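Undergrad: Structural data only, the sequence is not supplied:
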């Protein structure tokens, strides 16, 4: 893998009593955020060859709006994942040239810190709908082996 794009789901509705967290949907504002993230990706003419997405409704909606013409693979491991779990998942997809992972905080923002800085504790900085574009060093995936090429937030 040469490039990794980490996309946090866009703004969601509040959790209602009796509703499952996995069933929360995007707000109208969140739908607009996801579309804007897709425009950013299109403007940068990235050749994305794989999209992994949490099974939660809000991440699926974000992926479908941001990446409308790409096949999306649900990955159960992404929902409520630690940076270590996400790291392992990404490592299993080293054959992808450009991989997009659509998920949740705090795992997504902590993964950015782990890959770029080599540590993941208490990192904050991925608002809803934000994405981080990382350049991954050749060789095995290691903490601190990526460079933050771009960060975009709606």
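TA: Yep, it's here. What you see is a predicted model; the values in this text were computed from it and never measured. Residues are numbered from 1 along each chain as shown.
Undergrad: Please make it C-alpha for all contacts and neighbour counts, starting now.
TA: Will do.
Undergrad: is it fair to say residue 149 lies in a strand?
TA: Yes: counting by DSSP: H, G, I helix; E, B strand; the rest coil, residue 149 is found in a strand.
Undergrad: What distance do you get for it to residue 23?
TA: Going from residue 149 to residue 23 by CA to CA, to the nearest Å gives 33 Å.
Undergrad: if you skip the residues just before and after it, what's nearest to residue 146?
TA: Nearest residue to residue 146, sequence neighbours excluded (CA to CA, 6 or more residues apart in numbering): residue 136, at 4.4 Å.
Undergrad: Okay, one more to line up with it:
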């Protein structure tokens, strides 16, 4: 049975929302750039280099991705990650190609924290993923089977 790894990464710290006309336009703050870079260093040190990335269309998620050092990894920018609730994001994950063993999803709260909790209940702190926080879920089976496979998911978190 193939082991799959799903990495959920909440975008790093964003600039003050009052400075931007719309939420989707908010870039990373200087701290956010440093934190995103540190998240990339951690992913590489743990051997968690994804085969593919699903990323929200928001500026801050795109900038988080830029800081990770994953220039050669294929990326799909998906508006549904910005707008959607956790079940919609899970549906996107379940559509991942079978040849992808490790998938990174870069998105927002509460969606990613709720999704992580669906996959591994009670593993995250009560306040969910912090900015630049990472939850790693490993499971056997296919991406399509993730909801059933999640019952035996192994979970680790950073930040």
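TA: Sure thing, it's come through. Since the structure is predicted, the reported quantities are computational estimates derived from the model, not experimental observations.
Undergrad: quick one: TM-score?
TA: Laid over one another, the chains give 0.88 as their TM-score (TM-score structural alignment, normalised by the length of structure 1), with 149 aligned residues with a CA RMSD of 1.9 Å.
Undergrad: Give the equivalent position in structure 2 for the residue nearest to residue 146 of structure 1.
TA: Here residue 136 of structure 1 is matched to residue 139 in structure 2, going by TM-score structural alignment.
Undergrad: count of residues packed around its match?
TA: 23 (other CA atoms under 10 Å).
Undergrad: got a list of what it touches?
TA: 3-5, 146, 149-150, 152-154 (CA atoms under 8 Å, 6 or more residues apart in numbering).
Undergrad: Considering those, which are maintained in structure 1?
TA: Of those, the subset whose aligned partners also make contact in structure 1 (criterion: both residues aligned by TM-score structural alignment, their matches' CA atoms under 8 Å) comprises 3-5, 146, 152-153.
Undergrad: can you give me the helices in structure 2?
TA: Listed in chain order, the helices of structure 2 (DSSP state H) span 30-45, 59-67, 79-83, 86-94, 111-119, 146-149.
Undergrad: I'd like these written out as JSON lines, with mean neighbour count added.
TA: Output for those, formatted as JSON lines (neighbours: other CA atoms under 10 Å):
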{"stretch": "helix 30-45", "mean neighbour count": "18"}
{"stretch": "helix 59-67", "mean neighbour count": "22"}
{"stretch": "helix 79-83", "mean neighbour count": "18"}
{"stretch": "helix 86-94", "mean neighbour count": "17"}
{"stretch": "helix 111-119", "mean neighbour count": "22"}
{"stretch": "helix 146-149", "mean neighbour count": "17"}
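Undergrad: For residue 13 of structure 2, find the nearest of those helices.
TA: Nearest to residue 13 of structure 2, of all the helices of structure 2, is helix 30-45, at 4.1 Å by CA to CA.
Undergrad: Just give me how far stretch 8-22 of structure 1 sits from the chain centre.
TA: 17 Å (CA atoms, centre = their mean, to the nearest Å).
Undergrad: typo on my end, it should be stretch 108-123 of structure 2
TA: Between the centre of stretch 108-123 of structure 2 and the centre of its host chain there is 11 Å, according to CA atoms, centre = their mean.
Undergrad: Please apply the same query to stretch 12-30 of structure 1.
TA: Averaging C-alpha positions (CA atoms, centre = their mean) puts stretch 12-30 of structure 1 18 Å from its chain's average.
Undergrad: just stretch 139-148 of structure 2 next, same as before
TA: On CA atoms, centre = their mean, the centre of stretch 139-148 of structure 2 falls 17 Å from that of its chain.
Undergrad: still on that earlier bit, buried ones among the contacts of residue 139 of structure 2?
TA: 4-5, 146, 149-150, 153 (16 or more other CA atoms under 10 Å).
Undergrad: Appreciated, that's everything.
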